[in-house]
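Asks: Pasting the sequence and the predicted model now:
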Amino acid sequence: MEAALGRVTVSKQAGRQNLLVCFSHLRWNFVHQRPQHILTLASMQQRVVYFEEPVFEELPQPLMRTSEASPNILIVTPVLPVGTSAAKSDATQRRFVQQTIASMPHSRLIAWYYTPMALRFTEYLEPDICVYDCMDELSAFKNAPPELRQMEKALLHRADLVFTGGLSLFETKRHLHHAIYPFPSSIDVNHFHKARKPGKDPADQAGIPHPRVGYFGVIDERLDVDLVAQAAETMPDVHFVMLGPVVKIDAASLPRAENLHWLGGKAYRDLPDYLRHWDAGWMPFALNEATRFISPTKTPEFLAAGLPVVSTAIVDVVRSYGAAGLVEIADSDDLETKLRSALSRPRQMLRQQVDAYLADTSWERTWNAMAAHIERAHERKKIVPLRRSA
């Protein structure tokens, strides 16, 4: 175990706190999204450990790599030798989890799962509260483990609370748990409002002509690359800026055109700098199993930035933002018409509608509501044994 863990857990804040240990399939430093927003707010009330999936390197023995995302958030990454078997991987991660929790004195333990697969090495845990924050239908994603559905059933059986990342996901899973609540994507309004103010165009974007239509997010099997290619071909006067890391698909297979610009992943803090220089945003998602239940965080982020938005017919986008007249819904037949309509839409009128719609939407409200559910669940667990003994 690396010395960094001991340094962090001797803690700058003396005394026993609640401890929230999160098990995630997503890297903390990959894309800033739902887990980072929620757990950063959670860390204001308790310590947080973010336990990532392992990485595999050429080493003689496993080690636990640690870093601090903030004074109260510890990121733990198991680093395993290349060729480690699944059984050995589970045993090592189990040991790392035990060491981490043991090194952090706490008054209450909350186990928070983003991936059911983590049950393979945490089935022994007996937390005060077990939360499954189901942000996506992971079993529908490319390269999903075949046993994921079975592991999710086991997690649903253990969980005290289940949260879902959207309304569609809630509706398909609501019969699977007695305490399940929808928490659709929220928004850090102040951060994206920065895009409404003047600022310097980033260097890698400054030379791209206008009008610009932009996308930001992970570029994977959920993106309709054929639709992207169609847009670039049929609208040669419009330049399409695509931000985000490419995963699970071959970057060489992405369409290429003079008016199509793949600029790679960008830090969350830098997104407003890019968005303020776009003329419209778009979400060209494929309509497939991987997108059936998504509730894209970028929808309210685009809107808070002051941009008109065009999206394919993602159910949660259509029923919320489309129905409210805030997002244009398009398919391959009318994409050009909808994009050109968005590019000509008066900004100030749109911003007034957006601000009214997003007034009660924030990650703070989301976390406060989640925290209230956690407190109620904890109270219920204290009461039930007393009733049984009576």
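Replies: Here it is on my side, so go on.
Asks: When you work out contacts or count neighbours from here on, use the C-alpha atoms and nothing else.
Replies: Fine.
Asks: those strands in the stretch 51-200 of the chain, which residues are they?
Replies: For the stretch 51-200 of the chain, the strands defined by DSSP state E, counting those that start in this stretch occupy 55-57, 63-70, 73-81, 106-113, 129-134, 161-164, 180-182.
Asks: Next, the buried residues of the last one.
Replies: Read that as strand 180-182. Neighbour-count burial for strand 180-182 flags I180, Y181, P182 (criterion: 16 or more other Cα atoms under 10 Å).
Asks: For the first one, which non-adjacent residue is closest in space?
Replies: Taking Cα to Cα, 6 or more residues apart in numbering as the measure, I180 lies nearest to V162, with 4.5 Å between them; neighbours along the chain are not counted.
Asks: wait, doesn't that neighbour sit right on C134?
Replies: Yes. The criterion here is Cα atoms under 8 Å, and V162 meets it with C134 at 7.0 Å.
Asks: Put this next to the previous one:
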Amino acid sequence: MYWGRVAARMPCSLRFYDANDDHLAFPGSSSWLPDYLSRYLERCGLVFSVSPELTARLPIPSTVRCVELGNGVEYDHFATPLPDAPPELAAFAAEGGPLLGYAGAMDWIDTELLQETAAAYPHSRIALLGPAYDRTWQDRNRALLELPNVHWFGRIDYRELPAWVQRFDLALMPLLRDPLKRASHPNKLYEYAAAGVPVLAIEYCSALGAARGVIHIAGTPGEFVVMVPEALRDVRRAERQAFAREHSWDALAARMQSELLRASEREAG
């Protein structure tokens, strides 16, 4: 979007836009960005979007084709079993109880919900993997991070992430239910599913609907907390991995390539 005005003027055979997040809703977005985005979209021949909610927020001209691709996963990277657990995680898990885990940006999680979950299951372990982009996040969430059964490991290198996620007894998606997240389509859903681990999510975006047959979805924070034991017993590993494979980056790239070729042909007349 920062180059929208310039890109709209550059000569080319086809312009397209890949909308993978509601960037205009990010904190600190410049006031001039909407105009830059609109100018670029007016010159596009094709738009890709991750969700119907995001599509509705974009100023896409009625003449421009929009394809909702969703999000994806590097399937083999997460599905290939890794025999060795990361030592730090193994030491934390050895303290006892089921290992519940979250992998993603700390800024997007409902920390109050995680506190309630940790308090309800004091013999469990909750591992938090990922960065906090807001420098004040750690200080603002001391109450969560000081709980004895919660540990924030910080950013994990993508190459190493499957070894961590595969050790979860239950993967959590306790995301904030705000306008920014409602327009999202979480690739962590497919990363968890590819790893084969059970998944418990709070219903915060429409993308979760397609996964109802392989994950557990809570409608409220209270439901999320009480559903932990049921979700831990979920043995639909093969079904989850089959679902994730359907959303591999290879599958999405093939569809995107097909759409781009057709759009190029239309532009060429």
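Replies: Nice, thanks for sending it over. Bear in mind the structure is a predicted one, so any value in this text is a computation, not a measurement.
Asks: re the thing from before, turn the strands of the stretch 51-200 of structure 1 into a markdown table, columns for distance to A330 of structure 1.
Replies: Compiled in a markdown table, the strands of the stretch 51-200 of structure 1 are given as follows (distance: least, Cα to Cα, whole Å):
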| stretch | distance to A330 of structure 1 |
| --- | --- |
| strand 55-57 | 40 |
| strand 63-70 | 39 |
| strand 73-81 | 40 |
| strand 106-113 | 35 |
| strand 129-134 | 28 |
| strand 161-164 | 26 |
| strand 180-182 | 26 |
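Asks: do you know which of the ones you listed lies nearest T9 of structure 1?
Replies: With Cα to Cα as the measure, strand 73-81 is the member of those nearest T9 of structure 1 (8.8 Å).
Asks: what stretch of structure 2 does the closest one fall on?
Replies: With TM-score structural alignment applied, strand 73-81 of structure 1 matches no range in structure 2.
Asks: Could I get the contacting residues of the alignment partner in structure 1 of A85 of structure 2?
Replies: Correspondence of A85 of structure 2 to structure 1, assessed by TM-score structural alignment: D201. D201 of structure 1 sits next to D273, Y274, H277 when contact means Cα atoms under 8 Å, 6 or more residues apart in numbering.
Asks: Helix, strand, or coil at the first one?
Replies: Okay, so that is D273 of structure 1. At D273 of structure 1 the chain is in helix, as set by DSSP: H, G, I helix; E, B strand; the rest coil.
Asks: Counterpart of L180 of structure 2 over in structure 1?
Replies: Per TM-score structural alignment, L180 of structure 2 is aligned with A290.
Asks: ah, wrong one, I meant G70 of structure 2
Replies: Matched by TM-score structural alignment, G70 of structure 2 corresponds to P184 in structure 1.
Asks: The equivalent of V162 of structure 1 over in structure 2 and P131 of structure 2, how far apart?
Replies: Alignment note (TM-score structural alignment): V162 of structure 1 maps to V47 of structure 2. Remark: distance between V47 of structure 2 and P131 of structure 2 (Cα to Cα, to the nearest Å) = 30 Å.
Asks: Between those two, point out the one with more neighbours.
Replies: Comparing V47 of structure 2 with P131 by other Cα atoms under 10 Å, the one with more neighbours is V47, at 21 against 18.
Asks: ok, now which ones touch the match of L180 of structure 2?
Replies: A290 of structure 1 makes contact with E137, L138, A140, F141, K142, E221, R222, according to Cα under 8 Å, 6+ apart.
Asks: The fifth one and K248 touch, don't they?
Replies: Yes. Applying Cα under 8 Å as the test, K142 of structure 1 and K248 come out as touching, 7.2 Å apart.
Asks: Which one's more surrounded, those two?
Replies: Per other Cα under 10 Å, whichever of K142 of structure 1 and K248 has more neighbours is K142, with 14 against 11.
Asks: Residue in structure 2 paired with the more buried one?
Replies: In structure 2, K142 of structure 1 lands on P27 (TM-score structural alignment).
Asks: quick check: longest helix of structure 2.
Replies: For structure 2, the longest helix by residue count, based on DSSP state H, is helix 249-268.
Asks: average gap between it and structure 1?
Replies: Aligned to structure 1 and superposed, helix 249-268 of structure 2 gives a mean residue distance of 1.6 Å (mean Cα distance after the TM-score superposition for structure 1).
Asks: Which residue numbers in structure 1 does that helix align to?
Replies: Using TM-score structural alignment, the residues of structure 1 aligned to helix 249-268 of structure 2 are 363-382.
Asks: buried stuff in that stretch?
Replies: Buried residues in stretch 363-382 of structure 1, counted by 16+ other Cα under 10 Å: W363, E364, T366, W367, M370, H373, I374, A377, H378.
Asks: Tell me the one of those residues nearest A111 of structure 1?
Replies: I374 (11.2 Å).
Asks: number of nearby residues for the nearest residue to the match of G70 of structure 2 once chain neighbours are set aside?
Replies: Spatial nearest neighbour of P184 of structure 1, excluding adjacent residues (Cα to Cα, 6+ apart): G166 at 4.1 Å. Residues near G166 of structure 1, counting by other Cα under 10 Å, number 23.
Asks: Looks like G166 of structure 1 contacts D316 (just checking).
Replies: Yes. Contact criterion Cα under 8 Å: G166 of structure 1 and D316 qualify, at 7.0 Å.
Asks: Can you pull the residues that touch both of the two?
Replies: F293, I294, S295.
Asks: I'd like the residues you listed laid out as JSON lines, including neighbour count.
Replies: Output for these, formatted as JSON lines (neighbours: other Cα atoms under 10 Å):
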{"residue": "F293", "neighbour count": "25"}
{"residue": "I294", "neighbour count": "23"}
{"residue": "S295", "neighbour count": "25"}
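Asks: how about R155 of structure 2, what's its partner in structure 1?
Replies: Under TM-score structural alignment, R155 of structure 2 pairs with G265 in structure 1.
Asks: quick one, what contacts that match?
Replies: So G265 of structure 1 contacts G217, L243, G244, P245 (Cα under 8 Å, 6+ apart).
Asks: Surely F183 of structure 1 and W367 touch.
Replies: No. Using Cα under 8 Å, F183 of structure 1 makes no contact with W367, being 9.4 Å away.
Asks: My read is that A194 of structure 2 contacts E246, right?
Replies: No. In terms of Cα under 8 Å, A194 of structure 2 does not count as a neighbour of E246; the distance is 10.1 Å.
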